[in-house]
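[1] Sharing a sequence plus its predicted fold:
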Amino acid sequence: MTTDSDLFQDALGELGDVRPLAQERKVALKKGDASSKVNQRARRAAATEEPASELNPLAGEFVQPVDPWDPLEFKRDGVQNGVYRNLRLGKYQVDARLDLHRHTVEMARRAVFEFVRDCLEADVRCALITHGKGEGRKHPALLKSCVNAWLPQLPEVLAFHSAQKQHGGLGATYVLLRKSERKRQDNLERHQRRR
């Protein structure tokens, strides 16, 4: 009896030189499409056995536990209070999303690192990471606690805050990222022309 797998292998053999497609490492920015593509890429990266990057600075040892009902909040020096308030109130457009549900801690660590790096390459300024509250678990709020510990370790992260109810509430976090070098250069040129 011939299976679908056998038919597929026969078809590949007839084609000759078959290679997997190269994958881009950028966040897709098409409206309505961005979050699903980022999630798929992050899950693929997290599910692979190879390390996402040997340069991943996120510490994976001890993480200070956070209560499932505690809001997450962080702001680097130099971030204006008005900018942080707008982030906290969910006033910025979320251009990329990462869902960490069903991730192990190590998968989540890799996924968060890759996600922030991809967002920076794609000039995403505001992203949303959904980690869940972790209520009623053996280790409550484990991924939430990890996200709270990891994000300040990344210099690209300027600020973060627990999301508004419509974006996941205490089970999700808005992340404000610094501008990429390309965006920074564009702004510099735009402001110099005005003078």
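    All right, it came through fine. Numbers count the residues shown, from 1 in each chain.

[2] CA atoms for contacts and neighbours, from now on please.
    Will do.

[3] Confirm that K183 sits in a strand.
    No - counting by DSSP: H, G, I helix; E, B strand; the rest coil, K183 is not part of a strand but helix.

[4] do you know how far it is from M107?
    As judged by CA to CA, to the nearest Å, K183 and M107 stand 30 Å apart.

[5] who has more neighbours, those two?
    A direct count of neighbours by other CA atoms under 10 Å for K183 and M107 places M107 higher, at 21 against 14.

[6] Put this next to the previous one:
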Amino acid sequence: MSSDSELFREALGQLGDVKPLVRERKVALRKDSDSGLNKRARREAAIEEIEAQLNPLTGEGVDPVDPWDPLEFKRDGVQNGVYRNLRLGKYRVDARLDLHRHTVEMARRAVLEFVRDCMEADVRCALITHGKGEGRKQPAVLKSCVNAWLPHLREVLAFHSAQKQHGGLGATYVLLRKSERRRQDNLERHQRRR
């Protein structure tokens, strides 16, 4: 008894000159050797992309902030009630970053990675502890840098110095954009209610 594949070959042979169709690819596919970007390499690439947003920003040329000044920033479109709740510490803090004992460059990189990781994990409210930097030769260096860097990250909607129980003037609440996945979930949830 002949197998199906043998019968198929015989039928093709009886038809004469049969050639397979040539299809053009619509999307260029990467070979396995090209997709050797592991998780770490992808992470580095994403960090470089975010760093490009902050390219001119280093610790130099940053306007100094007094150790006792609160940090505050709100993008247009953020509702006043949302910002007030952030300022009052009413949102659950889902991620924390401590910048104590970081150099400016280490802190910069840590903030970039932190924001990126928060976006991947659908974190909406995070806390960055930078310290007040009082009593130092150059007071509030990291606090001043965080104040200068965060508005340049489009993922950051708003930030404000934390309440006392979360570090007070030595820490900052950060409100982040919803990820695309979370935005779609909200859209679907609200459409079902109608």
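    That came through fine. Given the structure is predicted, the values throughout are model-derived calculations rather than measurements.

[7] Fetch the TM-score of the aligned pair.
    TM-score for the superposed chains, counting by TM-score structural alignment, normalised by the length of structure 2: 0.74, backed by 151 aligned residues with a CA RMSD of 2.0 Å.

[8] so which strand or helix has the residue nearest to the spatial centre of structure 2?
    Geometric centre of structure 2, nearest residue: R116, 2.5 Å, by CA atoms, centre = their mean. Secondary structure assignment for R116 of structure 2, by DSSP states H and E: helix 104-120.

[9] all helices of structure 1, in order?
    4-15, 34-47, 81-88, 105-121, 142-150, 181-194 (DSSP state H).

[10] Figure out which of those is closest to E156 of structure 1.
    Proximity to E156 of structure 1 (CA to CA) singles out helix 105-121 among the helices of structure 1, at 7.6 Å.

[11] now the angle between helix 142-150 and the closest one, please.
    Relative orientation of helix 105-121 of structure 1 versus helix 142-150 (axes from the mean of the first three to the mean of the last three CA atoms, to 10 degrees): 50 degrees.

[12] buried sites along helix 105-121 of structure 1?
    Residues of helix 105-121 of structure 1 classed as buried: 107-121 (neighbour count, 16 or more other CA atoms under 10 Å).

[13] ok, average deviation of it from structure 2?
    Compared with structure 2 after fitting, helix 105-121 of structure 1 deviates on average by 0.4 Å (mean CA distance after the TM-score superposition for structure 1).

[14] how long is stretch 161-171 of structure 1 end to end?
    Length of stretch 161-171 of structure 1, first residue to last, CA to CA: 11 Å.

[15] My error: substitute stretch 116-136 of structure 2 in the last question.
    31 Å.

[16] cool, stretch 131-146 of structure 1 as well?
    Distance across stretch 131-146 of structure 1, first residue to last, is 9 Å (CA to CA).

[17] Need the residues that contact that stretch.
    Applying CA atoms under 8 Å, 6 or more residues apart in numbering, the contact partners of stretch 131-146 of structure 1 are 63-69, 99-101, 105, 108, 147, 170-173.
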